[in-house]
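A.B. asks: Dropping the sequence and predicted coords here.
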Amino acid sequence: MRPARPAIQAYQDAAAAGSWPSSPWPRQQPAVQQAAPARSAAAASPAPPPPSPSPAAAQGQPGQRVRTYRGLSASQFMHPLDKQNTALLRALPGLELLARNFMGPVAEQVLMLENIGTSVLAGPDQLPSLHKLLTEAAGMLGMEAPDLYVRQNPVPNAYTLAIAGRKPFVVMHTALLELLSPAEVQAVLAHELGHLKCDHGVWLTAANVLALGTVSLLPVVSAAVEEGLLRWLRAAELTCDRAALLVAQDSRVVVSALMKLAGGSPALAGELSVDAFLRQARSYDEATSSPVGWYLRNAQTRALSHPLPVLRAREIDRWSQSQQYQELVAANLPRSTGGSGRGASAGGNPGGSGGGARFQG
């Protein structure tokens, strides 16, 4: 059996050839396709309902896609829970001052030196294909691209740090490149860019301190404040998933990335089903709809830095069908040569495939 090529080498080969594979791993099938039935009995099962069409497909213009969101502001895609929890954090006396003057400088210096010393900085002449995915996503969101570091780590993960007075940077683990298709990698990068676009800044640094365990905040802040930071971070992740969708312009790309982070592997990628994962999300909603289920759900999530993967998948699937998203995409599509209409693409990024606290399952 021919072994899969290292992920970074596959990206470099694609860049040198001037083309993008649907996936850099020989045996991996596109994540957005429905897996083939494993048993004949599956043929008798009812087919899942077709996904909702994207704006472009609905308007009969499947070749168009947004190249940049003109004048995009964070308020146009920020999740309501993000707005609510940001306001709650700002209402806590002294917390923002503490985060800016104590948590931030210490954590930023530790994380900056750690990543510069142990990672590879991507650029036009170093991992150029990854650098291109980043700059394309940043251009679409109307922002300057941060630095991108690739770090050898067996845990699929990515995170962002915005350092006061310094250029922000994104860190991506090699395991993430081995797990995701190029479209999904770009969606992850767009997710991290969402933290910067939304100016999550000081709260993001403090939340990253908690999530990464770099510097203990206790006894400087109370457990209640730490819980509030984690609650804000979970809400901020929902906002940044929306940034990922704005770049991917295909909810199935974003859901596929979340699904793989929850329980995927390069060897099993061809057997994963986005539709089945969304059905799983609906099952979770039903199981937690009772008072006992609601209590258990809160107990399960209150100490997490990220929302549960199935809940993130459900949220982004719903937003992709919302009027807010549809209008945002339609308003930014390039004008047709005949000036007769607009539409959005049903596909992912043509070229490839997809602080942040961490983008993980």
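C.D. replies: Arrived safely, thanks for sending.

A.B. asks: Every contact and neighbour count from this point should use C-alpha atoms.
C.D. replies: Will do.

A.B. asks: How about the contacts made by residue 174?
C.D. replies: By CA atoms under 8 Å, 6 or more residues apart in numbering, the residues touching residue 174 are 7, 8, 150, 151, 152, 153, 154, 156.

A.B. asks: Tell me the one of those residues nearest residue 111?
C.D. replies: Distance to residue 111, by CA to CA, is smallest for residue 151 among those, at 12.7 Å.

A.B. asks: ok, now which ones touch the closest one?
C.D. replies: With contacts defined as CA under 8 Å, 6+ apart, the neighbours of residue 151 are 115, 118, 119, 120, 171, 172, 173, 174.

A.B. asks: Okay, one more to line up with it:
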Amino acid sequence: MAASLVSPMVPPPCAGFRRRAHGYGVSNNSTSLGFGFGSLSTTIPMTSKKHHRSRRRRRPRPRVGKLCCRGTPTASSSLVFRNLDADDFRHPLDKQNTLMLRMIPGLNELAKALLGSLTEQIMLLENIGTSVLVSKNQLSELHQLMNDAADILNIESPDLYVRQSPVPNAYTLAISGKKPFVVVHTSLVELLTRKELQAVLAHELGHLKCDHGVWLTLANILTLGAYTLPGLGRLIAQSLEEQLFRWLRSAELTCDRAALLVAQDPKVVISVLMKLAGGSPSVADQLNVDAFLEQARSYDRASSSPVGWYIRNAQTRQLSHPLPVLRALEIDEWSRSQAYKSLLKRAIQRNTVHNV
């Protein structure tokens, strides 16, 4: 079962299955069963100093073994949410649409029949056989970012892999009986600062914290299976797909909140969304979060009329992720909410007691 944070997940093709992209960035369809956030990228040049000086002035490159992401490490003073429960930050639409999925008769039983051990093994080997496993001895800074994010969200840290890809994305896979793992693409590391990268990892952890992987994978397989049926089967597939996509979009809003709980700065999360919508390493330092938020408010105003609402609904109906501008508005509003402030206050109180 897979899940993604920033942009719709774009994991590798999985023998015979079409997978929906599910992540922290732009929504699209792809050949994978999972959900993801964005992509990661590391650049490890091995250039002599003499050769480096002979080139035109370029952005500094990291040394071998260092992550190619900008910014300083996450501060060790970040609040830790002890005893955090998924429902403490779950988006109301996520709760509503999850209940709707649970009301589908026989969903779990049918999905278990469709998702066999062979399929899971293919998904597992396809990912870990073509990626680099992160550990304290391999990309140790990225390893620490994941462990710190997991501690803050009160969840066990999954395995983490880095996969070569020009598409910025990250996604999560949860296989029955196996330790879940997160895959990040190399291009995402290069695009984001360290705090932004950790926000992406936190988004992926949010999927695991909320058990999103179960519903995402089962619904994907059921939809694919229904499409092979004639007549009524296709109608069922279309109805299930619409319901699935409504759930996917709401699940992304929940996991953006998980990203904020770890980043503890809404501008960090919004910056990730902005960069996935239209950023690149060469212009990253010219992007403006406040301007992107104003753009989001303009879109919200323009789509509030009856005609605008219809266009907006048609625009998002077949997307696995909400539009980046809408996600930015959602996280900005939640960062100002009493619910978020209460979580911070509770964390401060419990951390104080714990440190006494």
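C.D. replies: Noted; the coordinates are in hand. In this text the structure is predicted, and so the values were computed from the model without any measurement.

A.B. asks: Against residue 97 of the first structure, how distant is residue 170 of the first structure?
C.D. replies: 25 Å (CA to CA, to the nearest Å).

A.B. asks: Show me which of the two is the more surrounded one.
C.D. replies: residue 170 (24 against 13; other CA atoms under 10 Å).

A.B. asks: quick one: secondary structure of the alignment partner in the second structure of that one?
C.D. replies: By TM-score structural alignment, residue 170 of the first structure lines up with residue 182 in the second structure. Secondary structure, DSSP: H, G, I helix; E, B strand; the rest coil: residue 182 of the second structure is strand.

A.B. asks: give the contact list for residue 182 of the second structure.
C.D. replies: Residue 182 of the second structure touches 158, 159, 160, 161, 170, 171, 172, 173, 204, counting by CA under 8 Å, 6+ apart.

A.B. asks: for stretch 275-282 of the second structure, which positions count as buried?
C.D. replies: Residues of stretch 275-282 of the second structure classed as buried by neighbour count (16 or more other CA atoms under 10 Å): 275, 276, 277, 279, 280, 281.

A.B. asks: Stretch 329-342 of the second structure too?
C.D. replies: Those would be 329, 330, 331, 332, 334, 335, 340, for stretch 329-342 of the second structure by 16+ other CA under 10 Å.

A.B. asks: Now the element after the longest helix anywhere in the first structure, going C-ward?
C.D. replies: In the first structure, with assignment by DSSP state H, the single longest helix is helix 223-248. Where DSSP states H and E defines the elements, the next helix or strand beyond helix 223-248 of the first structure is helix 251-263.

A.B. asks: and that next one, how far out from the chain's middle?
C.D. replies: 9 Å (CA atoms, centre = their mean, to the nearest Å).

A.B. asks: Could you do stretch 242-255 of the first structure as well?
C.D. replies: 8 Å.

A.B. asks: Same check on stretch 144-164 of the first structure?
C.D. replies: How far stretch 144-164 of the first structure lies from its chain's middle: 13 Å, per CA atoms, centre = their mean.

A.B. asks: Kindly check the end-to-end length of it for me.
C.D. replies: OK, stretch 144-164 of the first structure end separation, CA to CA: 16 Å.

A.B. asks: Name the nearest of the contacts of residue 182 of the second structure relative to residue 142 of the second structure.
C.D. replies: residue 160 (8.7 Å).

A.B. asks: ranges for the helices of the stretch 101-250 of the first structure?
C.D. replies: Counting by DSSP state H, counting those that start in this stretch, the stretch 101-250 of the first structure has helices at residues 104-118, 128-140, 174-179, 182-197, 201-212, 223-248.

A.B. asks: Now distance to residue 338 of the first structure too, for those, in JSON lines please.
C.D. replies: Putting these into JSON lines (distance: least, CA to CA, whole Å) gives the following:
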{"stretch": "helix 104-118", "distance to residue 338 of the first structure": "50"}
{"stretch": "helix 128-140", "distance to residue 338 of the first structure": "24"}
{"stretch": "helix 174-179", "distance to residue 338 of the first structure": "41"}
{"stretch": "helix 182-197", "distance to residue 338 of the first structure": "30"}
{"stretch": "helix 201-212", "distance to residue 338 of the first structure": "43"}
{"stretch": "helix 223-248", "distance to residue 338 of the first structure": "26"}
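
A.B. asks: Tell me which of those approaches residue 24 of the first structure most closely.
C.D. replies: helix 182-197 (7.6 Å).

A.B. asks: so that closest one matches what in the second structure?
C.D. replies: The aligned range for helix 182-197 of the first structure is 194-209, by TM-score structural alignment.

A.B. asks: hang on, the earlier thing: just name the closest of the contacts of residue 182 of the second structure to residue 227 of the second structure, please.
C.D. replies: Residue 227 of the second structure has its nearest neighbour among the contacts of residue 182 of the second structure in residue 173, at 23.7 Å by CA to CA.

A.B. asks: what's the nearest residue to that closest one if we skip its chain neighbours?
C.D. replies: residue 2 (3.8 Å; CA to CA, 6 or more residues apart in numbering).

A.B. asks: Contact partners for that neighbour?
C.D. replies: Contacts of residue 2 of the second structure by CA under 8 Å, 6+ apart are 33, 34, 35, 36, 171, 172, 173, 174, 213, 216, 217.

A.B. asks: got it, and residue 91 of the second structure?
C.D. replies: Shown in contact with residue 91 of the second structure (CA under 8 Å, 6+ apart): 250, 251, 253, 254.

A.B. asks: Aligned counterpart of it in the first structure, please.
C.D. replies: Match for residue 91 of the second structure (TM-score structural alignment): residue 79.

A.B. asks: Just want to check the distance between that match and residue 191 of the first structure.
C.D. replies: Counting by CA to CA - residue 79 of the first structure and residue 191 of the first structure are separated by 13 Å.

A.B. asks: Which ones among the contacts of residue 182 of the second structure map onto strands?
C.D. replies: Using DSSP state E, the members of those that fall in strands are 159, 160, 161, 170, 171, 172, 173.
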